[in-house]
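Engineer: How does the following fold in three dimensions:
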Amino acid sequence: MEQSMKKTLLTTALLASISSAYAADAPQWNQLSIGYVNGTLEQSGSSDIDLNGAAISGSILLNDSVFLAGRFESTSGDINISNRNVDVDVRRGEFGLGYRYGVTSTTDVYAKLSGIYYEVEASLGNISAKEDTNGGQLEAGIRSMITPNVELGASAAYIKYSDVDDGEDDNDKNLNIFAAYHFNDKWSAGLGYSKMDDVHFTELKGTYAF
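Structural biologist: Okay, the predicted model is just below:
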């Protein structure tokens, strides 16, 4: 009886220790994601443009706190103008340096400074027109493992464009929220939503942590 009790206590302690260690896992920063993107480009005075495409993103820690992060996204759609179909392509890219801080064993806050690129191209047959700009983005956010398998996150960014046409606003805001389910310590699936002044996107993505 005593031996059986010792085995039970040992097993319980071992399971508790494993569960506690797993629940304490912080959000992963060494990761690569590929996603399907669906969005809407809001057009003043004309119909909105539905966009579909793909995105690739990733980040890597340089030490316990500093990380590099990048993203490239390409989407396309079309709009009917005077009974003629105009193809529209939107491409966005960013690359930056960030700093993460663990406020608890399962929650990180972070700040990131990035260079950005934003391009819109419209084409009709052999005729095309393109508008692009670049600039900087300052982002602050939070990521938290609310359970051993479920992660929630949100961020807000201020964007300053360095090359825009006269009369156009040279700044923007980007709000992001996401949820991810971690199947194990390597693979997860996530759903995110982002909103800028004239465009918003929903993304379904798969992520590999390394």
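Engineer: switch to C-alpha atoms for all contacts and neighbour counts from now on
Structural biologist: Will do.
Engineer: Could you count how many residues lie near R84?
Structural biologist: The number of residues packed near R84 is 10, by other C-alpha atoms under 10 Å.
Engineer: Next up, the contacts around it.
Structural biologist: Contacts for R84 (C-alpha atoms under 8 Å, 6 or more residues apart in numbering) come out as none.
Engineer: mind listing what's buried in stretch 96-116?
Structural biologist: Buried positions in stretch 96-116, judged by neighbour count with 16 or more other C-alpha atoms under 10 Å: 96-100, 102, 106-116.
Engineer: quick one more, to check against the first:
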Amino acid sequence: MERLTPEQLKREQAATLASPRMRYGLLARMLFLTADLFYGRRKSLSKFKVLEIIARMPYQAWENVAYIAMTHTHGEPGFARRIFQRVQESRIQQDNEQWHLLILEELKNNRGIRENFFQHWLIPQAIAFFYYHISWLLYVIRPRWSYLLNAHFEDHAEHEYMEFVAENPALEQEAFESLFRDDYGHFSSLADMFRQIGYDEKAHKLESLARLQAARFQ
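Structural biologist: Model prediction:
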């Protein structure tokens, strides 16, 4: 994923804050309502961590479908290669979401935030299980539906992160120190790190939107 300069990150944040959210579909609204029900409407590290657990699911589902497709199309090398390119794209996106999750977990631990098993492990796993299978089923039936659901989810995440930075100006003064700096990126502050995550979510959204009109593995 592209790493932006501090100036670019601030411009991206301003652009997101100035843009309206997408009109979310029923499934996306159900996901966001469920998250608000269990974790409140206030933005927090624990809630962001739950979102990142869920965010990886579509990419895992698409990768699974792609491997099944390659099993049936290996006799057509050109087509199989296009499928594998989709697998590679999904892995990059999935790995990016994984770095988000690991960084948030580390930050939560460093701040001494305690979480209970039921609310912060069991429920997120259940939501992720549901989201994975919905994403998988929609992708099999009609890929456009799965891509659009993911675009809605990523648009929500993009705005949540950028708004979180705007609502917490003290983040500008906090240094970003992490075991994962060499993997994810070096940033001058936690504010810029969160802006980068927000920008990543925007990039994922745009990638899904770009796929809406394309046939599966085209």
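Engineer: Would you give the TM-score for this superposition?
Structural biologist: TM-score for the superposed chains, counting by TM-score structural alignment, normalised by the length of the first structure: 0.22, backed by 83 aligned residues with a C-alpha RMSD of 5.9 Å.
Engineer: Of all the residues in stretch 80-97 of the second structure, which ones are buried?
Structural biologist: Neighbour counts over stretch 80-97 of the second structure (16+ other C-alpha under 10 Å) mark 80, 83-84, 86-87, 90-91, 93-94, 96-97 as buried.
Engineer: now swap in stretch 54-67 of the first structure and tell me
Structural biologist: 54-61, 66-67.
Engineer: Quick check, central residue of the second structure?
Structural biologist: Centroid-nearest residue in the second structure: A55, 4.2 Å away (criterion: C-alpha atoms, centre = their mean).
Engineer: Cross-check the contact I'm expecting between that one and W99.
Structural biologist: No - under the criterion of C-alpha atoms under 8 Å, A55 of the second structure makes no contact with W99, lying 11.6 Å away.
Engineer: hang on, isn't A61 of the second structure packed against S135?
Structural biologist: Yes - the pair formed by A61 of the second structure and S135 meets the contact definition of C-alpha under 8 Å, at 6.3 Å.
Engineer: where's the lengthiest helix in the second structure relative to the chain centroid, distance-wise?
Structural biologist: In the second structure, with assignment by DSSP state H, the single longest helix is helix 77-110. The chain centre lies 9 Å from the centre of helix 77-110 of the second structure; the measure is C-alpha atoms, centre = their mean, to the nearest Å.
Engineer: just checking, what packs against it?
Structural biologist: Here helix 77-110 of the second structure touches helix 45-55, helix 57-73, helix 190-210, going by 3 or more C-alpha pairs under 8 Å, 6 or more residues apart in numbering; DSSP states H and E.
Engineer: Quick one: work out the angle between it and helix 57-73.
Structural biologist: Per axes from the mean of the first three to the mean of the last three C-alpha atoms, to 10 degrees, the angle that helix 77-110 of the second structure makes with helix 57-73 is 160 degrees.
Engineer: Tell me which helix or strand comes right after helix 77-110 of the second structure.
Structural biologist: Sequence order places helix 117 as the next helix or strand after helix 77-110 of the second structure, per DSSP states H and E.
Engineer: could you pull out the helices for the first structure?
Structural biologist: Using DSSP H, helices in the first structure cover 2-23.
Engineer: Mind jotting down where the strands sit in it?
Structural biologist: 31-41, 49-61, 66-81, 84-102, 107-124, 127-145, 150-161, 171-182, 187-195, 199-209 (DSSP state E).
Engineer: Can you report how many residues neighbour A180 of the first structure?
Structural biologist: 20.
Engineer: Next, the contact list for it, please.
Structural biologist: When contacts are counted by C-alpha under 8 Å, 6+ apart, A180 of the first structure touches 150-152, 188-191.
Engineer: measure the nearest residue to it once chain neighbours are set aside to L204 of the first structure for me?
Structural biologist: Of all residues not flanking A180 of the first structure in the chain, G190 sits nearest, at 3.9 Å (C-alpha to C-alpha, 6 or more residues apart in numbering). Note on G190 of the first structure: its distance to L204 of the first structure, by C-alpha to C-alpha, to the nearest Å, is 6 Å.
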